[in-house]
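K.L.:
pasting a predicted model and its sequence here:
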Amino acid sequence: MVDNSIMGPSVHSSYEKQTGTWQYVVVDPSSQKAVIIDSVLDYDPATQVISTQTADSLLSLIAEKDYKIERILETHAHADHLTAASYLQSRLEKSQGYKSPICIGKRIMQVQELFGKRYGVPVEEYRDVFDKLFDDDESFEVGNLKATATHLPGHTPDHIGYIIGDNVFCGDSLFHADIGTARCDFPGGSAIALYESGKRLLQLPEHTKIWTGHDYVSEERDTPVPYMSVGEHKERNKHLSRTITQGDFVSQREERDATLAEPKLMNPSLQINIRAGRLPRATPLGHRLLHLPLKLKGVEW
């Protein structure tokens, strides 16, 4: 856990290394009220085992600091990790005595319908599972702090970010400067839209901190970094620095995306995440099942 005290909120950043995901607990110091952003549920694809160590570490922090969680925020329906939103909501309701709403952008419904049909998820298992759907630029409070949900399409059509003080929690829009930006080849994704979203973020004051949803370490850089300033991105982001045009960006992004395999956890992630982290309903024998698409190579009968 890393505790970064900054102007406005205090930000606890927690890195989940299996999926390279940054999770955040964002706190108003004056009231101890807080939100959780983009939590992770542990999942082992080899054994199909779901566990909660990562989410439990957030709960331990929250209990230790006596934070009051007002909302559980999602930036989009992730395709690379399972959200712990529903699990956290259940545990927090028991400890706090009230239900912290799970929130996401209003366009999640089109994503739910698309992937619900793809995976055969019953409509009743994803309809109305989110407690709050944010409108574009809708404001809300984190204790005494003002926050805004801002639409950041490109990676996915439903993607939003959260502006809290001099901070933006941008989800899978911008990554570390040496990575650049997220892929845009999911259904409804758009390199042009992501370029415009990125440029909109970089129009914020240069000291604004942009907290990313992921970081991926390498031999060149073995320490994950949760944020960079707007000014740093303008100077160093390999996809969105000052000299990159929209045409340059779209060409680079689409060329790169054409080489990428689908995320390893895409199938279980999307089936859980369109349910807001809820598990599939149990069968009569007590099993909870996810669908795995088969790919036939030169075989038909």
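P.N.:
Received it, and whenever you're ready, just let me know what you need. For clarity, every value in this text was computed on a predicted model and none was experimentally measured.
K.L.:
C-alpha from now on. contacts and neighbour counts both.
P.N.:
Fine.
K.L.:
which stretches in the chain count as helices?
P.N.:
53-65, 85-96, 108-119, 191-201, 230-236, 246-257, 266-273 (DSSP state H).
K.L.:
mean neighbour count and distance to I160 for the ones you listed - can I get that in CSV?
P.N.:
What follows is these, written out as CSV (neighbours: other C-alpha atoms under 10 Å; distance: least, C-alpha to C-alpha, whole Å):
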stretch, mean neighbour count, distance to I160
helix 53-65, 15, 22
helix 85-96, 18, 16
helix 108-119, 16, 10
helix 191-201, 20, 10
helix 230-236, 19, 18
helix 246-257, 16, 20
helix 266-273, 22, 15
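K.L.:
and here's the other structure:
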Amino acid sequence: MDSPDPALSRAAEIIEQASGDKSARPSIAGFFDEATNTVTYVVHDPASGEGAIIDSVLDFEAASGRTSNGPADLVIEYVRRHELKIAWILETHAHADHISAAPYLQERLGGKLGIGREIIRVQEVFGKLFNAGTDFERDGSQFDHLFEDGETIALGAIEGIVLHVPGHTPADMAFIFGDAAFVGDTIFMPDFGTARADFPGGDAAQLYRSIRRLLSLPDETRLFLCHDYKAPGRDEYAWETTVRQQREENVHVRDGVTEEEFVAMRTGRDRQLAMPKLIMPSVQVNIRGGRLPDPEDNGVSYIKIPVNAV
């Protein structure tokens, strides 16, 4: 009898195989950027050295409009020191709290730039908000590959699969390599809870279902998170947990919390949250694959700030 969720079943098979076979597990390095509370990951196959970079960060100083490459340069130094071959530069979604360094990394390290296919919906919504004009293509063509739910991906001998986990945004994807799942902004450390769902295209009920889908993976699945903000009472940043720990301890969505309860909680909390400080520059650039808007006739790129529109 066919599984009602074949992508999830295949993901579980990959994780279970890797849990019992160390050679099927990836090596993972996390680079935490405290300015944006973001973790960039380099994940690779130890045997072949083939790897991927997930959720990179470009420094952006909002007051001056200046960019710099400090966080990305740390990643480049690590990749070169370990003589890795970068096959993919992956985005779990179009981030609203930091600008991607994907073009900078791709120019220096190679690899294909990939994101979920639903980025097209995000481009449509924000293309209108920023009045991007007809020159801005809303078809995902700024990326090298648009992933579908259940699509397989590999790094050398490390098997992987991609799961669509919308709710925070329509385009969120989780990338699974071996026994490790990189879940983006769906869920945070158990003592901090879950991501907001009030951005355009976000949906708290959909987020709940996406999280429960992830938490249907084997208990031993390692979950690597995109952000950490140090929950009250915790002094250290942390970004790795497991399915078992989340199911038992997550303050928002542990086992026993219903969808109705979650939606009421999430909706109420989101009403009290300020917009991320870098949402306007971040989304505007990230829907372009991390590229700045085209320079105007004076050779300068500009970030638009819509007034009284959000």
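P.N.:
Now that the structure is in, tell me what you want to look at. Because the structure is predicted, anything quoted here is derived from the model rather than measured.
K.L.:
need the helices of the first structure in a markdown table (columns: distance to A182 of the first structure).
P.N.:
Conversion of the helices of the first structure to a markdown table gives the following (distance: least, C-alpha to C-alpha, whole Å):
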| stretch | distance to A182 of the first structure |
| --- | --- |
| helix 53-65 | 23 |
| helix 85-96 | 22 |
| helix 108-119 | 18 |
| helix 191-201 | 8 |
| helix 230-236 | 14 |
| helix 246-257 | 9 |
| helix 266-273 | 15 |
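K.L.:
among these, which is nearest D131 of the first structure?
P.N.:
Smallest distance to D131 of the first structure across the helices of the first structure (C-alpha to C-alpha): 10.7 Å, for helix 85-96.
K.L.:
what's that closest one packed up against?
P.N.:
helix 53-65, strand 68-73, strand 102-105 (3 or more C-alpha pairs under 8 Å, 6 or more residues apart in numbering; DSSP states H and E).
K.L.:
strands of the stretch 101-250 of the second structure, start to end?
P.N.:
Along the stretch 101-250 of the second structure, counting by DSSP state E, counting those that start in this stretch, strands occupy 112-116, 145-147, 152-155, 158-164, 173-177, 180-182, 222-224, 240-242.
K.L.:
that older thread, out of the helices of the first structure, which is closest to D135 of the first structure?
P.N.:
helix 108-119 (11.2 Å).
K.L.:
the closest one vs the second structure, mean deviation?
P.N.:
Once fitted to the second structure, helix 108-119 of the first structure is off its aligned match by 0.9 Å on average (mean C-alpha distance after the TM-score superposition for the first structure).
K.L.:
and that helix, which stretch of the second structure?
P.N.:
Mapping helix 108-119 of the first structure onto the second structure (TM-score structural alignment) gives residues 119-130.
K.L.:
and stretch 195-207 of the first structure, by the same measure?
P.N.:
Aligned by TM-score structural alignment, stretch 195-207 of the first structure falls on residues 208-220 of the second structure.
K.L.:
give me the distance between the matching stretch and the centre of its chain.
P.N.:
Distance of stretch 208-220 of the second structure from its chain centroid, counting by C-alpha atoms, centre = their mean, to the nearest Å, is 16 Å.
K.L.:
what comes into contact with it?
P.N.:
Stretch 208-220 of the second structure is contacted by residues 8, 11-12, 15-16, 19, 164-167, 179, 186-187, 242-244, 246-247, 253, 259, 262-263 when judged by C-alpha atoms under 8 Å, 6 or more residues apart in numbering.
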